[in-house]
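> what's the 3D shape of this:
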Amino acid sequence: MPSTSLPLNVHISSHPCVRAKLSQLRSKETNARDTKALVHEIALIVGCEALAACLENVPTGTAESPLNYPYTTEITTPHVALVPILRSGLGMLEALQTLLPDPVPVHHLGLFREPTSLQPVEYYNNLPYHRPTSVNHDPFPIPPIAILLDPVIATGATASAAIQTLLEWGVKKVVLISVLGSDSGLKRAAEENGTEGVEVWVGGMDGEVDARGMIKPGLGDVGDRLFLTIGK
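Next up is the predicted model:
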């Protein structure tokens, strides 16, 4: 059940289909193909809820329908970038690309959790930090919103580190979309910037993490399950 003490910028889906699909995803009997499908489907529903809250439409002009009736054309605003956290965030990427009406930049962040300290270590970052010298043309404009994709928010350390990186890059808002989080992990991620400029949208929440930093009962290691590297 959702915690009554969660920050207001944490949004847990109440969609019955998300809850049913989470139940299926939790099973250790769910194979890699079904795991991929369920992560995609949950990301699609939660992503739809998140984008409805953070995007708006503006009119761009008029066009004609096949019956030659005029109608007003629209685009979504503001511009966004998708940022999956490697590896498991890749399992959510296609769902968000499907929802957005136009192609958007995709930047990747690679972070792993050090087993002893459970602290995040960054090993890959392809955000375009290089700024052009010309003030008239910027081939890599920083979008106002970065949509961060990470299926599991356990301790919240990795999500918090990624949020801080994106805010330091220059985005105004980070929208974190996840499949499942722990109570403490969601709070930590949501409060990374004092709740300012951060929104967290998640399919479900479990109460706690174990000594290894894994959510109980949780989903296991989603990256391992997606890419069949369990037991590496």
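> contacts and neighbour counts: CA atoms only from here.
OK.
> what's near enough to touch the residue sitting nearest the centre point of the chain?
Centrality entry for the chain: nearest residue to the mean C-alpha point is L149, 2.5 Å, by Cα atoms, centre = their mean. L149 is in contact with 82-85, 89-90, 92-93, 176-178, counting by Cα atoms under 8 Å, 6 or more residues apart in numbering.
> I have a second one here; can you model it like the first so I can compare?
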Amino acid sequence: MRVQVVEHPLIAHKLTQLRRVETSSNHFRQLTKELVMLLSYEASDSIATEPITITTPVTETEGTQLSGPTPLVVPILRAGLGMLDGMTSMIPTAEVGFLGMARNEETLDIITYAERLPDDLTGRHVFVLDPMLATGGTLAEAIGFLKRRNAAEVTCICLLAAPEGIARLEEEVGDLDVDLYLAAIDERLDENAYIVPGLGDAGDRLYGLAE
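Prediction:
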């Protein structure tokens, strides 16, 4: 597994605004979209391409286009939905699937309650979207799910991660072809498995349910 923290002044600035408790849901959604666009630019560096001959208004020339099979973008419900617009803005030809996963707040076990994905992902490059990598359980389960369907490559995009979550991913999926792109690695998890300093519950803040 390869971990990449994308360092850029715009990412640092937007993440700081995202963390602020006074940031409104509307602004939070816009910042999330912009951050995902910046992260996905780096995360798509290995996406498959092929040469193509095109005609400009002046002459023929050689260009580049994305090659098949079509990339698949998989947001993890529900907070991952807030990242989808930014990702599809960058790769509009990508197909979109969904994984519904939730953490049992008492046992911290991961429950898969919904999925809408092709049965066979052979040869597919899959981009997984989940804002917060906390304990690592959800993302590890999602990666395992996709690999069992023969995904060729899995690239995960998260806004924030805790060291504990990264360590768990490395332990559980470290031998698989997985890339993890982050805006930042925070200090730790608290006793409730929330990232510190973090930004709160991303799903609640995206959809206007934060206290």
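> For the residue opposite the residue nearest to the centre of the first structure in the second structure once aligned, give its distance to G203 of the second structure.
Residue pairing (TM-score structural alignment): L149 of the first structure is matched to L129 of the second structure. Distance, L129 of the second structure to G203 of the second structure, by Cα to Cα, to the nearest Å: 13 Å.
> Next: V178 of the second structure.
Taking Cα to Cα, one finds V178 of the second structure at 25 Å from G203 of the second structure.
> those helices in the second structure, which residues are they?
Secondary structure of the second structure (DSSP state H): helices located at 9-19, 25-43, 81-90, 137-148, 163-173, 202-207.
> Is it possible to get a markdown table of those that adds mean neighbour count and distance to G100 of the second structure?
A markdown table is the format used below for these (neighbours: other Cα atoms under 10 Å; distance: least, Cα to Cα, whole Å):
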| stretch | mean neighbour count | distance to G100 of the second structure |
| --- | --- | --- |
| helix 9-19 | 16 | 24 |
| helix 25-43 | 20 | 20 |
| helix 81-90 | 21 | 10 |
| helix 137-148 | 20 | 9 |
| helix 163-173 | 18 | 19 |
| helix 202-207 | 20 | 13 |
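> Could you dump these into a markdown table and include distance to L121 of the second structure?
Shown next, in a markdown table, are the helices of the second structure (distance: least, Cα to Cα, whole Å):
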| stretch | distance to L121 of the second structure |
| --- | --- |
| helix 9-19 | 32 |
| helix 25-43 | 19 |
| helix 81-90 | 19 |
| helix 137-148 | 8 |
| helix 163-173 | 18 |
| helix 202-207 | 28 |
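> Of all those, which one comes closest to T107 of the second structure?
helix 137-148 (11.5 Å; Cα to Cα).
> what about the closest one, how far off from the first structure?
In this overlay with the first structure, the average offset of helix 137-148 of the second structure from its partner residues is 0.6 Å by mean Cα distance after the TM-score superposition for the first structure.
> For the first structure, which segments are assigned as strands?
Here the first structure has its strands, by DSSP state E, at 10-12, 56-64, 70-77, 80-86, 109-113, 120-125, 145-149, 152-153, 173-182, 198-206, 208-209, 215-216.
> Please produce CSV containing the ones you listed, extended by distance to A50 of the first structure.
Output for these, formatted as CSV (distance: least, Cα to Cα, whole Å):
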stretch, distance to A50 of the first structure
strand 10-12, 9
strand 56-64, 12
strand 70-77, 14
strand 80-86, 13
strand 109-113, 21
strand 120-125, 25
strand 145-149, 9
strand 152-153, 16
strand 173-182, 8
strand 198-206, 6
strand 208-209, 24
strand 215-216, 23
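> highest average neighbour count across those strands?
Among those, ranked by average contacts under mean count of other Cα atoms under 10 Å, first place goes to strand 152-153 (a mean of 30).
> could you say what helices and strands that strand packs with?
The contact analysis (3 or more Cα pairs under 8 Å, 6 or more residues apart in numbering; DSSP states H and E) places strand 152-153 of the first structure against strand 173-182.
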